[in-house]
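Asks: Everything below, folded, please.
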Amino acid sequence: MARLPYLERDDLPEPERDIFDTLLEQRGAIGNIFRVVAHSPLLLRRMLYFSDGLRNRTTLDPRYRELAILTVGRLTQCDYEYVHHQALAKRVGVRPEQVERLAEWETDPAFNDRERAVIRYATEVTQQVRVSDATFQALGDFLDNEQIVELSLNTGFYNMVVRFLLPMQVELEPDARD
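Replies: Model (predicted):
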């Protein structure tokens, strides 16, 4: 059970209820993460604005973004993040066998060198925060500076997200695995 209550629309102050209306309109549902972050409506607004920019307003190949996010979720054992991003990853072109075999990314032929470089980067950021020169330089072989920044911000943002989800014990919605 989550450590803070999952808020409903009517629990929010009147001027803040539009946040849930927008989420419902854009996503079709209000995820438990948003119901908990809504205890701070201002930060929920800022979080949604930033995450929209990361997801919809970058030049980074969305497959790389989702491989990085799945890596963060897997390494931190955050089912909430991992499950939510499995379907999104598949929608943007990550192959089902890649999602299923992400733990074997270093040797599995389902992954090419570029995908391995992205996963290695997300792995080092998640586990060590710092990345090796070799890992960073490998990104420069196929990403420009803007895309490296976008990958870094996505990886860092989702590391922040899991570090919110896990201590708050935010639960996966019952229909999330469908």
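Asks: Please make it C-alpha for all contacts and neighbour counts, starting now.
Replies: Fine.
Asks: residue contacts, residue 8?
Replies: Contacts for residue 8 were tallied using Cα atoms under 8 Å, 6 or more residues apart in numbering; they are residue 35.
Asks: Then residue 33?
Replies: 165, 170.
Asks: State the distance from the residue lying closest to residue 101 once chain neighbours are set aside to residue 52.
Replies: Residue nearest to residue 101 in three dimensions, not counting chain neighbours: residue 108, with 7.5 Å by Cα to Cα, 6 or more residues apart in numbering. From residue 108 over to residue 52 the distance is 32 Å, taken as Cα to Cα, to the nearest Å.
Asks: Before we compare anything, build this one as well:
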Amino acid sequence: MARVPYLSPEDLAEADRDLLKRPITLHRALVNSPGMTRAFLGLGQHIRYGSRLDPRLRELAIIQVGYLTRSDYEYSHHTRLGLQQFGVTEDDIRAISRETDGEAGDGGFPELETAVLKAAREMVTDLGVSDATYATLERHLDREVVVDLIVTIGFYCGVVRILASLRIDVEDDYAPYLERFPFPERA
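Replies: Purely as a prediction, here's the structure:
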């Protein structure tokens, strides 16, 4: 159960109701602070609509962050988005699991996608991208897109912490993705 109330447009000043045009539970919790929500959504909107980073790469990186941090909310939301809108496949989701969990072999991704996933894992676990991974990213992407990728991963590293700290609930229509692509049992 969330630590803050989920607000509705009627709970907000008229000038802030636009903050809930996408009334997911994360936004309904964040609007307890309209100014912070507006700033948060501004960066999120740029990541989704303004960045030159390939949307499939973006979603793979976000799914990786969600999987590694075991963020039910982030993982389910971006698994659904990736599958429905951005060219991520079920095999990709399963390959992310295999790579993350260190199963035999790799996920079978091309070099760039492997580097994007590795960058996301390194930013979650080591706080930064290694020199070797960064060099691989630079071979495939221009400087602007590398920076966009790093900021995107960093943003979602923050999002999963917000979700966990505020205990944001996964909406019913996203929950089936957790059943289709479950996290492994903890040892």
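Asks: Quick TM-score on the pair, please.
Replies: Overlay of the two chains. TM-score (TM-score structural alignment, normalised by the length of structure 1): 0.90; 171 aligned residues with a Cα RMSD of 1.4 Å.
Asks: Which residue numbers in structure 1 does the helix or strand where residue 28 of structure 2 lies align to?
Replies: If you go by DSSP states H and E, residue 28 of structure 2 is part of helix 25-30. The counterpart of helix 25-30 of structure 2 in structure 1, using TM-score structural alignment, spans residues 32-37.
Asks: compared with structure 2, how much does that stretch deviate?
Replies: On superposition with structure 2, the average gap between stretch 32-37 of structure 1 and its aligned counterparts reaches 0.5 Å (mean Cα distance after the TM-score superposition for structure 1).
Asks: tell me the contacts of the residue sitting nearest the centre point of structure 2?
Replies: Central residue of structure 2 (Cα atoms, centre = their mean): residue 62, 3.1 Å from the mean position. Applying Cα under 8 Å, 6+ apart to residue 62 of structure 2 gives the contacts 74-75, 78, 120, 152-153, 156.
Asks: sorry, back to before: what packs against the helix or strand that the helix holding residue 28 of structure 2 is followed by?
Replies: Later in the chain than helix 25-30 of structure 2, the nearest helix or strand by DSSP H and E is helix 34-45. Counting contacts by 3 or more Cα pairs under 8 Å, 6 or more residues apart in numbering; DSSP states H and E, helix 34-45 of structure 2 packs against helix 25-30.
Asks: Find me whatever residue is spatially closest to the counterpart of residue 163 of structure 2 in structure 1, sequence neighbours aside.
Replies: When structure 1 is aligned by TM-score structural alignment, residue 163 of structure 2 is paired with residue 165. Among residues not flanking residue 165 of structure 1 along the chain, residue 33 sits closest, at 7.0 Å (Cα to Cα, 6+ apart).
Asks: for residue 146 of structure 1, same thing?
Replies: residue 59 (7.7 Å).
Asks: okay, now that neighbour: neighbour count?
Replies: The number of residues packed around residue 59 of structure 1, counting by other Cα atoms under 10 Å, is 14.
Asks: Next, the contact list for the corresponding residue of structure 2 for it, please.
Replies: When structure 2 is aligned by TM-score structural alignment, residue 59 of structure 1 is paired with residue 52. By Cα under 8 Å, 6+ apart, the residues touching residue 52 of structure 2 are 144-145, 148.
Asks: switch to 10 Å and redo it
Replies: 46, 58, 144-146, 148-149 (Cα atoms under 10 Å, 6 or more residues apart in numbering).
Asks: Now check residue 148 of structure 2 against structure 1: what is it aligned to?
Replies: Residue 148 of structure 2 maps onto residue 150 in structure 1, by TM-score structural alignment.
Asks: Pull the number of nearby residues for the residue mapped onto residue 75 of structure 1 from structure 2.
Replies: Under the alignment (TM-score structural alignment), residue 75 of structure 1 pairs with residue 68 of structure 2. Residues contacting residue 68 of structure 2 under the criterion other Cα under 10 Å number 19.
Asks: Same question for the one 10 residues further on.
Replies: Summarising burial for residue 78 of structure 2: neighbours were counted as other Cα under 10 Å, giving 24.
Asks: Would you check which pair of the contacts of residue 52 of structure 2 lies furthest apart?
Replies: Spatially, the most separated pair among those is 46 and 146, at 14.9 Å (Cα to Cα).
Asks: quick one: which of these two has more around it?
Replies: residue 146 (18 against 13).
Asks: So the more buried one is in contact with residue 137, correct?
Replies: Yes - counting by Cα atoms under 10 Å, residue 146 of structure 2 does reach residue 137; the two are 6.7 Å apart.
Asks: Need the residues touching each of those two.
Replies: Residues touching both residue 146 of structure 2 and residue 137 by Cα under 10 Å, 6+ apart: residue 116.
Asks: quick check: longest helix of structure 1.
Replies: Ordering each helix of structure 1 by length in residues (DSSP state H) puts helix 145-168 first.
Asks: Which strands or helices does that one pack on?
Replies: Contacts defined by 3 or more Cα pairs under 10 Å, 6 or more residues apart in numbering; DSSP states H and E place helix 145-168 of structure 1 against helix 32-37, helix 41-56, helix 62-75, helix 79-91, helix 113-128, helix 133-140.
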